[in-house]
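Visitor: I need the structure of the sequence given here:
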Amino acid sequence: MNRKPKIIEIQSLRGLAFLAVVMQHAVAHYAAVPEMQLEDGVMMAILLVLAKFAVPVFVFITGLVLFYNDKDDFNYGDFIKKRFSDIILPYLIWSAIYYVSTYGWNDLWRFLQMGFTGKASYHLWYVVMVMQFYLLFPLWRIAIRWLHAKLTGWRGVAALMLAGVLYIVLMGHVSDIGQWTKLHPIPVITDLFNKYADRNALYYYFYFVMGAAAGLHFEQWKRIIERYKFIYWTVFIGLSGYYVYISVGAFQTSQGIKFNFYQVFLLRPLMAVLLMSSILAVYHLAIICTRQSTAHINRLLTWIGMYSYGAYLAHAATLRLGYIVDRYLLLELSVTARMLIVMGIAAGTSVLLTVILSRIPYGKWIVGIQVRNPKLKQRVEV
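Guide: Okay, the predicted model is just below:
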């Protein structure tokens, strides 16, 4: 059986999403420093809004790759075994690193709880969320493949649009659903819709479905990206401007100027529209990058994307390194400049650390990728 051609822009897309993650976390840190000025707040609002695509794009990539590579001889045991070695084991090792560095060696039960919920570090929630898609993939596979067979042509497009509308409606009832589950408590489920709602895969389902639709109709997806770019770029730019405006407006409080970015919480209806358009826009950027295969920016993004999972796990630690550099060398600069420099330090060192660990024995246990040939070809699978 012939293998499908590789999706050449997928690594660039991963690279962009990873850099956006580091950007968001750097902004979150520097928004609280006392040296912040209004101009810094405005610039960070712009950068933060533009970087909000990160999680939706990663979820989209998961759906795209799984369904693009899906075969009739699917074996759930092999599927989960691969995800355990590539994703869960590195996640558990990094959870232990972050837990020990914060709480010490004691209280194993607390570590197990944090490992299960992604609380060992602020960024690990994403792994807990995306693993729900992997664990339930057989159900997703049955449902989406059945719909794919039944709803062809315009009916499939209508079904996808309906799923998007339902998702937007769902985002308007996140709080209501949480309150209802509190009134009718169910072990685990109630917490998943309240305390841990931000890592409930149900609240990110449409980005996964978008990816599945793209993977099943990849050529049509590429044509949509090219044909409708004026529409989705207009939506993306317009809503990005709106969220920058309301974010900056929220700085003024009764106690004076206070920098916060609560307005750009992911699980909101209008934000969902922005994020849908951002997936299309960022995918278009990735395509543009790959058209010049010798361009330095494309090679850099591809290289980053290849090591993005290990770098994602490590970047919270390398941000701490950046904060140390900032404390001793960068205090004379503007807060925005400090944030961008520290972001670069964190992104670069986390990728380099992943490269090094991927080349040592058992390094895959730590970063999810093993490189035996330095001229590693780009991977498509997640």
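Visitor: only C-alpha atoms for contact and neighbour calcs from this point on.
Guide: Will do.
Visitor: can you pull out the strands in this protein?
Guide: All strands of the chain, identified by DSSP state E, fall at 252-253, 256-257.
Visitor: Just put the ones you listed in TSV and tack on distance to residue 271 and mean neighbour count.
Guide: Shown next, in TSV, are the strands of the chain (distance: least, Cα to Cα, whole Å; neighbours: other Cα atoms under 10 Å):
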stretch	distance to residue 271	mean neighbour count
strand 252-253	22	12
strand 256-257	24	12
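Visitor: Now tabulate those in CSV and tack on distance to residue 302.
Guide: Shown next, in CSV, are the strands of the chain (distance: least, Cα to Cα, whole Å):
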stretch, distance to residue 302
strand 252-253, 41
strand 256-257, 40
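Visitor: And those: which comes nearest residue 277?
Guide: Proximity to residue 277 (Cα to Cα) singles out strand 252-253 among the strands of the chain, at 29.1 Å.
Visitor: Kindly provide the distance from residue 280 to residue 57.
Guide: The gap separating residue 280 from residue 57 is 9 Å, by Cα to Cα, to the nearest Å.
Visitor: Here is the second sequence; please produce its structure so I can put it next to the first one:
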Amino acid sequence: MTTKPPIQSGEKERIEEITIMRALAFFAIVLQHSIGEYIYRADILPADAVMLGMLYHFTRYGTLTFVFLSTVILFYNYDASLDYGRFIKRRAQSVLVPFALWTLIYGVFSLQGLLLTKEGWVLLSQQFLTPTYGYQLWFIPMIFQLYLLYPWLARFVQAVRKRLFTWFGVISVRHVTGILLGLGAAYAGLMYWSYYKAAGWAGSVGGIGQVLAGHRTMIVIFYFFYIALGIVCALHLQRWRQWVQQAASWNLFIFIACYIFIGYDLLSAGITPINLNISTYLKPTVFVLIVVQMLLIYAIALQIQKRGGLMQRFLRMAGTYSFGGYLVHALVLALVSRFTRQLSLEGFHLIATVLTFVVVAAASLFITRWLQHSPFASLFIGAKRRKTSSAEGAGGRRGEASSSYS
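Guide: Okay, here's the model as predicted:
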């Protein structure tokens, strides 16, 4: 992996596969939340519970893929010399404004009449710090931390690359692999602490330490390995593409092994009900599963992009609208669930989950498309009102609103 002189920004190609990966990650998240809606219902049969639990492990890559993609876009489009004030202002407009508006919408939807009381307003104000009604919204303040830290992170990466050039005269595959293996081992250690030790540590220290440990999913440092992968992809794009395709067969083998092990770990804890928190992504074994899933998804996205056709066009469309779909899908799911919770679904929870996934994903993308063409696009989804072209959301330097989605 020999580093070539940087290409001028105007000459950079768009990273077409990013839009496809966005779509696949969005669908994984919608399926994950649809599973969560049905797997804990009292009338679910063991067979349906087991099937949903095993299906759940195919969704684990969703959220962390967006961390990876956000980093790719940042390091591909910008460097440490960017206008920091303008950069943060645009990022705030594209992600924080929609976050605030959707937090308010989810709060009103959930609290309803309670908003007429002081307690209701206190609960609503808390949502802007730790979202629970719009449970997926936690990701926005977390990823905004990456935007805030980007210039310093970019300077650190530049310093590391300069040091490697000084020592070795070239940055080879061996150097990058060694760094990633070291970071991976450190991250696995952090995940071990997070899953097995953090709760006890938080209880012993109390105070701010307990608060931070309790909300560690919202702290960007707990995703540093996915950020490191994104940096490597952005700085060595062509070699990265070659490598993920060459390593696909090995990654598939590792995925199968991890899937069997983690599935056994989940089911051995009991199926009445299944506890999906056992497979949290802040766990060492699930971390390995997610990484190999992400690499396989990247290889799949490259193949879909290469072949073109209906699948590519559909996923490009879904990826373009994925940010808005991400923001709205929990509300659509809540509306669908108001209907399904009145039904007796014994023996049909797997089918109901799949149907709910299809309805929620389709409706969320449709609503986002409508919002993007409305005068309120910038408020709801952080995008300017415009007619969507095939180039939007593809990565590279076009489509600021779409590139802000992580």
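Visitor: Let me see the TM-score of these two.
Guide: The TM-score (TM-score structural alignment, normalised by the length of structure 1) is 0.92; 375 aligned residues with a Cα RMSD of 2.1 Å.
Visitor: follow-up on the earlier one: more neighbours: residue 280 and residue 57 of structure 1, which one.
Guide: Neighbour totals were compared for residue 280 of structure 1 and residue 57, and residue 57 leads with 27 against 23 (other Cα atoms under 10 Å).
Visitor: Map that one onto structure 2.
Guide: Matched by TM-score structural alignment, residue 57 of structure 1 corresponds to residue 65 in structure 2.
Visitor: cool, residue 212 of structure 1 as well?
Guide: Residue pairing (TM-score structural alignment): residue 212 of structure 1 is matched to residue 231 of structure 2.
Visitor: ok, its match touching residue 69?
Guide: No. Using Cα atoms under 8 Å, residue 231 of structure 2 makes no contact with residue 69, being 9.6 Å away.
Visitor: Which one's more surrounded, those two?
Guide: The residue with more neighbours, out of residue 231 of structure 2 and residue 69, is residue 69; 26 against 23, by other Cα under 10 Å.
Visitor: do you know which of the strands of structure 1 lies nearest residue 374 of structure 1?
Guide: Of the strands of structure 1, nearest to residue 374 of structure 1 by Cα to Cα is strand 256-257, at 51.0 Å.
Visitor: what sits up against that closest one?
Guide: Contacts to strand 256-257 of structure 1, defined as Cα atoms under 8 Å, 6 or more residues apart in numbering, come from residues residue 251.
Visitor: didn't residue 214 of structure 1 look like it was pressed against residue 65?
Guide: No. Here residue 214 of structure 1 does not reach residue 65: they are 9.0 Å apart, not a contact under Cα under 8 Å.
Visitor: what about the closest residue to residue 209 of structure 1 other than its chain neighbours, distance to residue 39 of structure 1?
Guide: Of all residues not flanking residue 209 of structure 1 in the chain, residue 63 sits nearest, at 6.5 Å (Cα to Cα, 6 or more residues apart in numbering). From residue 63 of structure 1 across to residue 39 of structure 1, the span is 39 Å (Cα to Cα).
Visitor: the more surrounded of those two?
Guide: residue 63 (28 against 13).
Visitor: wait, what's in contact with that one?
Guide: Counted by Cα under 8 Å, 6+ apart, residue 63 of structure 1 has contacts 207, 208, 209, 210, 211, 212, 215.
Visitor: for these, which one is nearest residue 173 of structure 1?
Guide: residue 207 (17.8 Å).
Visitor: For the nearest residue to that closest one once chain neighbours are set aside, grab the count of nearby residues.
Guide: Nearest residue to residue 207 of structure 1 in three dimensions, chain neighbours excluded: residue 60, at 4.9 Å (Cα to Cα, 6+ apart). By other Cα under 10 Å, the residues close to residue 60 of structure 1 number 25.
Visitor: Please tell me how far residue 60 of structure 1 sits from residue 282 of structure 1.
Guide: From residue 60 of structure 1 over to residue 282 of structure 1 (counting by Cα to Cα), the distance is 11 Å.
Visitor: Could you do residue 12 of structure 1 as well?
Guide: Residue 12 of structure 1 is 10 Å from residue 282 of structure 1, by Cα to Cα.
Visitor: more crowded one of the two?
Guide: residue 12 (28 against 20).
Visitor: What's the match for residue 150 of structure 1 in structure 2?
Guide: Aligned by TM-score structural alignment, residue 150 of structure 1 pairs with residue 163 of structure 2.
Visitor: Burial check on its match, number of neighbours?
Guide: That count, for residue 163 of structure 2 with other Cα under 10 Å as the rule, works out to 13.
Visitor: same check, this time on the one 4 residues further on
Guide: The tally of other residues near residue 167 of structure 2 (other Cα under 10 Å) stands at 10.
Visitor: ok, back up a step: out of the contacts of residue 63 of structure 1, which comes closest to residue 260 of structure 1?
Guide: Using Cα to Cα, the contacts of residue 63 of structure 1 come closest to residue 260 of structure 1 at residue 207, 26.3 Å.
Visitor: who's in contact with the closest one?
Guide: Applying Cα under 8 Å, 6+ apart to residue 207 of structure 1 gives the contacts 56, 57, 59, 60, 63, 276.
Visitor: Please identify the residue in structure 1 that aligns with residue 50 of structure 2.
Guide: Using TM-score structural alignment, residue 50 of structure 2 pairs with residue 42 in structure 1.
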